[in-house]
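1. need a structure here:
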Amino acid sequence: MASNRSRSTGESIIWRRRNIYRRRYSYYDNIFREIRHYQRTTNSLVPKAAIVRVIKSILPQHIRIQRSAVEALQESVEVYIVQFLSDSDLCTFNAKRRTLMTKDMLLTRRIRGRADIINK
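-> Have a look, this model is predicted:
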């Protein structure tokens, strides 16, 4: 009898410990974990098919483009998007908000001026 009781209580203690000591992550912990994950990876953030579609819609039909040129364009697009969003995020923090809004992006374009490639 004693061995059965200890066995059943031992199992329940282990089960309780697993549930009691389970760490709950806050919303911001998950965000920062995702940021660190994307900073460590080297693969592209924008899908290649989407970039190819945009390039084909801009270029005339008879022009072909090499794979290495597509990869270079994709890399430059990603760098530009990341820099633009980080600058827009600074405008958001300056406005004492946590949500990125359209007006932050417009302000970023205005601050960058005519020299920015998107404003030409």
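
2. rest of the way, CA atoms for contacts and neighbours
-> OK.

3. Now do Gln74 against Val46, distance only.
-> Using C-alpha to C-alpha, to the nearest Å, Gln74 is found at 8 Å from Val46.

4. So the two - more neighbours on which side?
-> Shown here are Gln74 and Val46; by other C-alpha atoms under 10 Å, Gln74 has more neighbours (21 against 13).

5. Tell me how far that one lies from Arg110.
-> Separation of Gln74 from Arg110 (C-alpha to C-alpha): 25 Å.

6. Repeat that for Gln83.
-> For Gln83, the distance to Arg110 (C-alpha to C-alpha) stands at 15 Å.

7. Val46 now?
-> For Val46 relative to Arg110 (C-alpha to C-alpha), the value is 25 Å.

8. tally of neighbours for Ser57?
-> Using other C-alpha under 10 Å, Ser57 has 10 other residues around it.

9. The structure of the following sequence is requested for comparison with the preceding one:
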Amino acid sequence: MPRARNTGSRSPARGAGPGRAGTPGRGQGTPAGRGQGTPAGRGQGAPADRGQGARGRGPIAGPSNDGQQQQARAPRRRRFRPGTRALMEIRKFQKSTKLLLRKLPFARVVREVCQDVGGVDFRWQAYAIMALQEAAEAFLVGLMEDANLIALHAKRVTIMPKDVQLARRIRGPEKGFASL
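-> Below is the predicted model of the structure:
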């Protein structure tokens, strides 16, 4: 027989009955600490029922004797469902116009590649590195968009190396930097 939901009104049929004396106890069909008897703080509620919230989850407020235990317990971080955080980050990055890569690590990579290719330590203007970074990020974002479309066409949501390779191959030697 299904149990009726507690709507908050206290009718005499719920509170009184054979074998009930105000608040339900442990062995009487309801879980302990549910708080279905008289409201906490009024009447003759059991001492365990006093100081508990509407659902019996614990004390509502007030000073605690074990203050050290509360300080040690950090507030819990909010957990998002899988995929929600990724969508939030996508929206955040689509709104912004700032660069995605940090400037100093990118400049180091540019100088390292230049050293490996030319063998000479070139000097770079800040605007030249910034222009190179803008172009590199635009290329990579476009490549990832194409790879994402290829993955979706294959009924996947994860981009794999073969998606990036196919995107570069379809783009051609000029737009995809032919040497792979």
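
10. Drop the TM-score for these two in here.
-> Scored against TM-score structural alignment, normalised by the length of the first structure, the superposed chains reach a TM-score of 0.76; 111 aligned residues with a C-alpha RMSD of 2.7 Å.

11. Test my guess that Cys114 of the second structure contacts Trp124.
-> No: using C-alpha atoms under 8 Å, Cys114 of the second structure is not in contact with Trp124; the gap is 10.3 Å.

12. which of the two has more neighbours?
-> Cys114 (14 against 11).

13. what sits against the more buried one?
-> Val120, Asp121, Phe122 (C-alpha atoms under 8 Å, 6 or more residues apart in numbering).

14. I'd guessed the second one sits against Gln115; true?
-> This means Asp121 of the second structure. Yes: distance between Asp121 of the second structure and Gln115: 5.6 Å, which falls inside the contact criterion (C-alpha under 8 Å).

15. quick one: Arg81 of the second structure and Leu166 of the second structure, what's the gap?
-> Arg81 of the second structure sits 32 Å away from Leu166 of the second structure, going by C-alpha to C-alpha.

16. who has more neighbours, those two?
-> Applying other C-alpha under 10 Å to Arg81 of the second structure and Leu166 shows that Leu166 carries more neighbours, namely 14 against 7.

17. so stretch 101-114 of the first structure corresponds to what in the second structure?
-> Residues 160-173 of the second structure are where stretch 101-114 of the first structure lands when matched by TM-score structural alignment.

18. Ok, stretch 41-53 of the first structure next?
-> Stretch 41-53 of the first structure corresponds to residues 96-108 in the second structure, going by TM-score structural alignment.

19. Also stretch 73-80 of the first structure?
-> Aligned by TM-score structural alignment, stretch 73-80 of the first structure falls on residues 132-139 of the second structure.

20. Next, the mean deviation of that stretch compared to the first structure.
-> Here the mean offset of stretch 132-139 of the second structure against the first structure after fitting is 0.9 Å, by mean C-alpha distance after the TM-score superposition for the first structure.

21. what residues does that stretch touch?
-> Outside of stretch 132-139 of the second structure, the residues within contact range by C-alpha under 8 Å, 6+ apart are Leu99, Leu100, Leu101, Lys103, Phe106.

22. before we move on, what about stretch 111-120 of the first structure?
-> By C-alpha under 8 Å, 6+ apart, the surrounding residues in contact with stretch 111-120 of the first structure are Arg109.

23. In it, which residues are buried?
-> For stretch 111-120 of the first structure, the neighbour count (16 or more other C-alpha atoms under 10 Å) marks no residue as buried.

24. can you give me the offset of the longest helix along the first structure from its chain's centre?
-> If you go by DSSP state H, the first structure has its longest helix at helix 67-94. Remark: helix 67-94 of the first structure is offset 12 Å from the chain centroid, using C-alpha atoms, centre = their mean, to the nearest Å.

25. middle-most residue in the second structure, spatially?
-> The second structure has Phe80 as the residue nearest its centroid, 3.4 Å off, counting by C-alpha atoms, centre = their mean.

26. Aligned to Ile150 of the second structure, what sits in the first structure?
-> Checking TM-score structural alignment: Ile150 of the second structure goes with Cys91.
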